[in-house]
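Asks: Okay, predicted coordinates and the sequence, questions at the end:
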Amino acid sequence: MTKDQIFEFFRLLAELNPAPETELEFGNVYQLLVAVVLSAQATDAGVNKATRALFAKVKTPEEMVALGEEGLKAHIKTIGLFNSKAKNVIALSEQLIAHHGSEVPQNRDALVELPGVGRKTANVVMNCAFGAETFAVDTHVFRVGNRTGLAKGKTPEQVEAKLEKRVPQPFRRDAHHWLILLGRYTCKARSPECWRCPEVELCSFRKKVLENPKKAKLTAS
């Protein structure tokens, strides 16, 4: 895409959703960090279902450590990889208490040193909690970046680097939210709903689905 096309791409998304937010539910920055760690290879909806009762009880690293690994597992057992995630959440809570005054650090280098926290998780926390202009590349952002031609890359890191270079102001802070939502609800992996996508004219995807298959099936019958 050209610079003008990229600007128009995000302008359209901003027009439809001026204030996008993460769909993870949380009450403070610590709970956000925990929710993002739990969301790896899991849906936001599934994480929210598991954390509602958890977050009603646990709001601080100290309360999480007091709950303990087995207590945490009882809350998150419906989430994939819950055993390893429980271990990481307890360990990162202990590190926050020991090294960060029980506060979530605001920089990426400190965040990625926490157990279970990779670059994507750090980028989400920095963006959602602290307003940093970061680009968290999950499966949705990776797919949309490559499929549309906005930011092509063979790895999430390559797509992130392209987004970092190409996304203009005033769209940088909210860009990854728009891309996640576009990939989750419209530019789906197996069946992209191009016929209702606001970016259909800008998108370089060669196999666009320009007619709703369900509607076509009803018409044919």
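Replies: Thanks, I have it. This structure is a prediction, so every number in the text was calculated from the model and none was measured. Residues are numbered from 1 along each chain as shown.
Asks: make it CA atoms for all contacts and neighbour counts henceforth
Replies: Will do.
Asks: can I assume residue 122 is in contact with residue 108?
Replies: Yes: using CA atoms under 8 Å as the test, residue 122 is close enough to residue 108 to be in contact (5.7 Å).
Asks: Looking at these two, which is more packed in?
Replies: A side-by-side neighbour count of residue 122 and residue 108, using other CA atoms under 10 Å, places residue 122 first with 26 against 18.
Asks: gap between the more buried one and residue 128?
Replies: Relative to residue 128, residue 122 is positioned 10 Å away (CA to CA, to the nearest Å).
Asks: what ranges do the helices span in the protein?
Replies: Ranges of helices in the chain, per DSSP state H, are 3-16, 29-38, 44-57, 61-76, 82-99, 108-111, 119-130, 139-148, 156-166, 175-185, 213-220.
Asks: in the shortest one, what's buried?
Replies: This means helix 108-111. When burial is assessed from 16 or more other CA atoms under 10 Å, helix 108-111 yields the following buried residues: 108, 111.
Asks: for that helix, packing partners?
Replies: Counting by 3 or more CA pairs under 8 Å, 6 or more residues apart in numbering; DSSP states H and E, the packing neighbours recorded for helix 108-111 are helix 119-130.
Asks: Give me the neighbour count for residue 71.
Replies: By the criterion of other CA under 10 Å, residue 71 has 14 neighbours.
Asks: Quick one: residues contacting it.
Replies: Residues counted as contacts of residue 71 (CA atoms under 8 Å, 6 or more residues apart in numbering): none.
Asks: how near is the residue nearest to residue 38 when sequence neighbours are not counted to residue 3?
Replies: Ranked by CA to CA, 6 or more residues apart in numbering and with sequence neighbours excluded, the top spatial neighbour of residue 38 is residue 85, at 6.3 Å. When CA to CA is the yardstick, residue 85 and residue 3 sit 41 Å from each other.
Asks: putting a second one here so we can go through both:
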Amino acid sequence: MLKLENLEVCYGETVVLRNLHVSVQTGQVVSVLGRNGVGKTTLLKTIIGLLHPQRGTICFEQQDITNLRPEQRAARGIAYVPQGREIFPQLTVEENLQLGLQPLPKRERKIQDEIYEMFPLLKTMGSRKGGDLSGGQQQQLAIARALVTRPKLLLLDEPTEGIQPNLVQEIEEVIRSLKEKRSMAIVLVEQSLDFALAVADYCYVLEKGSVAAEGQPTKIGEDVVRVYLTV
């Protein structure tokens, strides 16, 4: 579904990602791991089109999307949940979800019942402002806002950061349920190693902007991953 080849991304003169090769299959959960500052968030922002690579190509469903704008990528089926959630605090829960529908054709802009089945709390809070929700509730809203587009590829940046354990468990269950349907690919950037390895089919470990290790969680080995996460 997604293939990145020879990717290089810079901030000014600083090279953040270099010679990066990543592949993601339909129905697969791919975890991207590494210390802070190795380029994990940069990778997701490049996939969605917020950053443009200096070199390399991004192919989605065998089509080159390297030069497409973020809204064009969203219309093709890529959804992004950024670090820090970035919901609209002055809008209600329902209004946030309605905004998520914008990439879809007008006739398809309807919040599916499935969204409220995955996140029942949001249905009871539809009229509350996003800014009044707890951090974990805002994270659920951010994921739901991405899922209303029925994406083919979901990008999640630190979904468990700063939220209570019971909601972490709920988010893990949502990822597992999406994975079981085998119709969507998920790229997950996550600091919690246990969480990342528990849901992943495949892992990439970044070091200095390049892939230092990769493989299935059971084959790559938790000890190997921890070497690249230790400060």
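Replies: Cool, the structure landed. Just so it is clear, the structure is predicted and the values come from calculations on it, not from any experiment.
Asks: care to give me the TM-score?
Replies: The TM-score (TM-score structural alignment, normalised by the length of structure 1) is 0.28; 114 aligned residues with a CA RMSD of 6.3 Å.
Asks: hmm, back to that, between residue 85 and residue 3 of structure 1, which has more neighbouring residues?
Replies: Between residue 85 of structure 1 and residue 3, residue 85 has the larger neighbour count (other CA under 10 Å), namely 24 against 11.
Asks: Not counting its neighbours along the chain, what's nearest residue 183 of structure 1?
Replies: Leaving aside its sequence neighbours, residue 183 of structure 1 is closest to residue 140 (4.7 Å, by CA to CA, 6+ apart).
Asks: That neighbour touches residue 177, doesn't it?
Replies: No: when contacts are counted by CA under 8 Å, residue 140 of structure 1 is not listed as touching residue 177 (10.2 Å).
Asks: What distance do you get for residue 226 of structure 2 to residue 165 of structure 2?
Replies: Applying CA to CA, the value for residue 226 of structure 2 to residue 165 of structure 2 is 22 Å.
Asks: which one of the two has more residues nearby?
Replies: Remark: of residue 226 of structure 2 and residue 165, residue 226 carries more neighbours, 15 against 11, as counted by other CA under 10 Å.
Asks: Just the element for the more buried one, please.
Replies: Secondary-structure element containing residue 226 of structure 2, defined by DSSP states H and E: helix 222-229.
Asks: Residue 153 of structure 2 contacts residue 79, correct?
Replies: Yes: with contact defined as CA under 8 Å, residue 153 of structure 2 counts as touching residue 79 (6.3 Å).
Asks: Longest helix of structure 2, counting residues only.
Replies: helix 165-181.
Asks: name the helices or strands packed onto the helix or strand following it?
Replies: Of the helices and strands lying after helix 165-181 of structure 2 in sequence (DSSP H and E), the nearest is strand 185-189. In terms of contacts (3+ CA pairs under 8 Å, 6+ apart), strand 185-189 of structure 2 is packed against strand 29-33, strand 153-157.
Asks: and the angle for the first one with strand 153-157?
Replies: What it means is strand 29-33 of structure 2. Using axes from the mean of the first three to the mean of the last three CA atoms, to 10 degrees, the direction of strand 29-33 of structure 2 lies 30 degrees away from that of strand 153-157.
Asks: who does strand 29-33 of structure 2 touch, helix- and strand-wise?
Replies: In terms of contacts (3+ CA pairs under 8 Å, 6+ apart), strand 29-33 of structure 2 is packed against strand 185-189, helix 193-199, strand 202-207.
Asks: Kindly reformat these as TSV containing distance to residue 7 of structure 2.
Replies: Conversion of those to TSV gives the following (distance: least, CA to CA, whole Å):
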stretch	distance to residue 7 of structure 2
strand 185-189	16
helix 193-199	23
strand 202-207	13
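Asks: As JSON lines, the ones you listed with distance to residue 141 of structure 2 and mean neighbour count would be great.
Replies: Formatted as JSON lines, the entries for those read as follows, by distance: least, CA to CA, whole Å; neighbours: other CA atoms under 10 Å:
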{"stretch": "strand 185-189", "distance to residue 141 of structure 2": "17", "mean neighbour count": "24"}
{"stretch": "helix 193-199", "distance to residue 141 of structure 2": "20", "mean neighbour count": "17"}
{"stretch": "strand 202-207", "distance to residue 141 of structure 2": "26", "mean neighbour count": "24"}
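Asks: Of the ones you listed, which is nearest residue 9 of structure 2?
Replies: Smallest distance to residue 9 of structure 2 across those (CA to CA): 13.9 Å, for strand 202-207.
Asks: Return the set of buried residues in the helix or strand that that closest one is followed by.
Replies: Elements were assigned by DSSP H and E; along the chain past strand 202-207 of structure 2, the next helix or strand is strand 210-215. If you call a residue buried by 16+ other CA under 10 Å, then strand 210-215 of structure 2 has these buried ones: 210-211, 214.
Asks: Equivalent analysis for stretch 9-17 of structure 2, please.
Replies: Residues of stretch 9-17 of structure 2 classed as buried under the neighbour-count rule (16+ other CA under 10 Å) are 9-10, 16-17.
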